[in-house]
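>>> Next come a sequence and a model predicted from it.
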Amino acid sequence: MYLYKATCPEIPNPKQKGTRSQGAVQAQGPGQGRLSSQTSTGTGPRPYAPLMLWTANKPNGVVELKQLEEFLNFHSLSLHDTVKSQTGMVYRNLGKSGLRVSCLGLGTWVTFGGQITDEVAEQLMTIAYESGVNLFDTAEVYAGGRAEIILGNIIKKKCWRRSSLVITTKLYWGGKAETERGLSRKHIIEGLKGSLQRMQLEYVDVVFANRPDSNTPMEEIVRAMTYVINQGMAMYWGTSRWTAMEIMEAYSVARQFNLIPPVCEQAEYHLFQREKVEVQLPELYHKIGVGAMTWSPLACGIITGKYENGIPESSRASMKSYQWLKEKIVSEDGRKQQAKLKELNHIAEKLGCTLPQLAVAWCLRNEGVSSVLLGTSNPEQLTENLGAIQVLPKMTSHVVSEIDHILGNRPYSKKDYRS
């Protein structure tokens, strides 16, 4: 992707002229952008090496960390003061944009305004935020707009700094009228204004097109998304449930007319759903910089193992609107999946974690995945799922091979898009 990456003004290096500078330093969690803006442009010698935000060469992590610590110490700051250091949360760039998001985010689908009370929703958001989660995802269609209202009320009540949050919403289904759905310029602008009003926010960080719209020309969609960004209603835009071809078309239109391309695709990704994220999206990530924000890492609860002996009354599959999930669980494929989960549980036990933690960590091990959205209905589930970060270092090639052997569904890709 041909992205322009601005660099900090170069700080003079006390080394002799002509000495090759060290590797670049990338942002390491919240607040880095604020610190980098304080860089001095003076001409006198400084007791630290040049700090760059982008380099063509692969950076050396150890050197980067040392340089960043020296830079912060010079300004009487410390890495220990960052959210990353205090919580252990891992932050990644959203695709190849500069937006840093927590590798685990909290989604509001089914739960907010539906499966859980407002009080439980506040508990979940508080646990997530205090654990280092900065990404909260919703949509205009969730609970008929009530999910956005609850999300906004909680943010306002908790008095969290808006700059510390990454809020995303999705547009497509906005109402019963013909003009209240789809991706027309009219609905993108009016729909986003409605979402902002419900959330009591001036802007969202990412607005997603919640599915493709064959009734609207791609140029109109891209122009409308560019407009809401230029108007300050959103920082970035992305896609959800789009095919690789549709995303590529949007990117091509943006480049042709000097508009803003999408930075991310929201896609379903879990142990039993792999093709799109592992075969199609890597090409988009390496060629045009579109990352992946994945959802349903536990396959709507199937991977938790709670459906092993039937459908619990309090589960999502017991809800009237999720009859399709119940049918999927009791099908022959569903029974086969439950058998594989029993085998995977042995791997989880060997790693000292739970099956849900193993499943979430397995999603995180994919380099193209910027963030995995969690959807939980109680604090205990959320706390357990957040523990997947501790399991991530244990996801060695040997463990991944064991999992692939049990699943038997690894998609085949003959291309290496990084070359």
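Arrived safely.

>>> Every contact and neighbour count from this point should use C-alpha atoms.
OK.

>>> What residues of the lengthiest helix in the chain count as buried?
When the chain is parsed with DSSP state H, its longest helix is helix 332-351. Buried residues in helix 332-351, counted by 16 or more other C-alpha atoms under 10 Å: Gly334, Gln337, Gln338, Lys340, Leu341, Leu344, Asn345, Ile347, Ala348.

>>> need the contact list for the spatially most central residue of the chain.
Centroid-nearest residue in the chain, with C-alpha atoms, centre = their mean: Ser371, separated by 2.9 Å. Shown in contact with Ser371 (C-alpha atoms under 8 Å, 6 or more residues apart in numbering): Arg92, Leu94, Val101, Ser102, Cys103, Leu104, Gly105, Ala292, Met293, Thr294, Leu364.

>>> then this one, side by side with the first:
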Amino acid sequence: MEAKDLKAQMEYRYMGNTGLKVSIVGFGNMIIQHQGNAQKTTNSIVARCLEYGINYFDTAEFYDEGNAESYLGQAFKELKVPRESVVVSTKLMFGTGSIFNVKTPPPTVVGLSRKHVIEGALRSLRKLQMEYVDIIFGSRFDQYSPLEEICRAFSWLVEKGYALYWGVSEWPIDATVEAIKLCHELNLRAPVVEQAQYSMLSRERFEKEYKPLFDKHGFGATIWSPLASGILTGRYNDGNIPNDSRFNDNPGFKHFVMSQFMNPNNKDKNVKILNDLGALAKELGYTQTQLALAWAMASKDSSSLILGFSKLSYIDENLKAIELYKKWSKEIEQRCEAILGNQPIPSMDYVIFRPNPQRREAAVFGKRPQ
């Protein structure tokens, strides 16, 4: 299918209860590395994403040790992309170093102190060559900074127009709810979006712990690692790491992923799941990657799936998942659930609180979220 045909199929969802619309698939440039032709690669990927109708682009201050924001901003400039036509987010917490390579950064350039939030945001804007970002995230919770200080700093960015919205990424639910409450009490701009890990192999936190954020507080959700860092692509179905896997170049990242999905306690179980998913995908006429992505799209609590394309061919393959998502049915859902066997049981049903019609009607085929 041509890009123009898939662009016609592109779905745009509200970011929770905001008026902001984002494409169901977004581009995140975490895995673009500064070695080689990083800028040329970014330019070509951004251009192809725009052809497909992707309007959401995600980056962070620490991606590629602080270089990724510059690649993305320069790509928009060279491609002459109108600022109002794209939604751009960045994240603060880890400074400009790599979280997978153990280093000791200066204490003032990490965390979510007022100093780092404001200085980090302004630095990100300079690299992006933008006057504002649409969304700025606190990327992980900083337990050492006072929560009021964190909320006031992000609210200040919104009030000053440096960001239009702010959100959190992988914060404990109690901290997020307390931040919402605190912002309302202090008349501050409250967070409105969660950036969470979510995939067929990682569901508990998104579907259970974060459920009140989506149902009660109307949060949007941008999804990272919907392919479980590549585990769901079919390349790891034998339980081994291919020679050309990016894990081989980054031992820290390899440990982070494999300890989650291929540790001694779950490897045999997950290998069986992967092979069964591969067989189902083949039966449906799609790749395992496309099945995994369509499954994640079928959760209406997901606003946008962040995909880390490193090659143009990956865009072509991955976005064909939209075609399968458009055909999603109760039967496909049930067959996936029979293979996975890992659907969390929510502790409480908040459906009566859903203020957004998109959410009240979100129980796709009576499943995620219920």
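That came through, no problem. Just so it is clear, the structure is predicted and the values come from calculations on it, not from any experiment.

>>> Look up the closest residue to the residue nearest to the centre of structure 1, ignoring the ones flanking it.
Cys103 (4.1 Å; C-alpha to C-alpha, 6 or more residues apart in numbering).

>>> so what corresponds to that neighbour in structure 2?
The alignment partner of Cys103 of structure 1 in structure 2, by TM-score structural alignment, is Ile24.

>>> Arg241 of structure 1 too?
Checking TM-score structural alignment: Arg241 of structure 1 goes with Glu170.

>>> Test my guess that that match contacts Glu194.
Yes. In this structure, Glu170 of structure 2 is within contact of Glu194 by C-alpha atoms under 8 Å, at 7.3 Å.

>>> These two: which is more packed in?
Glu194 (29 against 17; other C-alpha atoms under 10 Å).

>>> and the contacts of Ser371 of structure 1 as JSON lines, adding neighbour count?
Formatted as JSON lines, these follow (neighbours: other C-alpha atoms under 10 Å):
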{"residue": "Arg92", "neighbour count": "21"}
{"residue": "Leu94", "neighbour count": "24"}
{"residue": "Val101", "neighbour count": "24"}
{"residue": "Ser102", "neighbour count": "26"}
{"residue": "Cys103", "neighbour count": "23"}
{"residue": "Leu104", "neighbour count": "30"}
{"residue": "Gly105", "neighbour count": "26"}
{"residue": "Ala292", "neighbour count": "30"}
{"residue": "Met293", "neighbour count": "27"}
{"residue": "Thr294", "neighbour count": "25"}
{"residue": "Leu364", "neighbour count": "23"}
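
>>> when you check those against the strands, which ones overlap?
Here DSSP state E is the test, and those give Arg92, Val101, Ser102, Leu104, Gly105, Ala292, Met293, Thr294 as lying in strands.

>>> Pull up the gap between the second one and Ser370 of structure 1, please.
I take that to be Val101 of structure 1. Using C-alpha to C-alpha, to the nearest Å, Val101 of structure 1 is found at 7 Å from Ser370 of structure 1.

>>> shared neighbours of the two, which are they?
Joint contacts of Val101 of structure 1 and Ser370 (C-alpha under 8 Å, 6+ apart) are Arg92, Asn93, Leu94.

>>> Kindly indicate which of these lies nearest Val110 of structure 1.
Val110 of structure 1 lies nearest to Leu94 out of the shared contacts of Val101 and Ser370 of structure 1, by C-alpha to C-alpha, at 24.4 Å.

>>> which residue in structure 2 lines up with the closest one?
Aligned partner of Leu94 of structure 1 by TM-score structural alignment: Met15.

>>> is it true that that match touches Phe219?
Yes. Between Met15 of structure 2 and Phe219 there is a contact under C-alpha under 8 Å: 7.3 Å.

>>> hey, what's in contact with both of those two?
Joint contacts of Met15 of structure 2 and Phe219 (C-alpha under 8 Å, 6+ apart) are Val193.

>>> returning to that earlier point: contacts only, for the residue nearest to Ser371 of structure 1.
Met89, Val90, Tyr91, Arg92, Val133, Leu364, Ser370, Ser371, Val372.

>>> quick check, nearest of the ones in strands among the contacts of Ser371 of structure 1 to Lys414 of structure 1?
Nearest member of these to Lys414 of structure 1, counting by C-alpha to C-alpha, is Ala292, at 20.5 Å.

>>> aligned partner of that closest one in structure 2?
So, by TM-score structural alignment, Ala292 of structure 1 is matched to Ala221.

>>> Against Gly278 of structure 2, how distant is that match?
27 Å.

>>> go on, Asn240 of structure 2?
In terms of C-alpha to C-alpha, Asn240 of structure 2 sits 16 Å off from Gly278 of structure 2.
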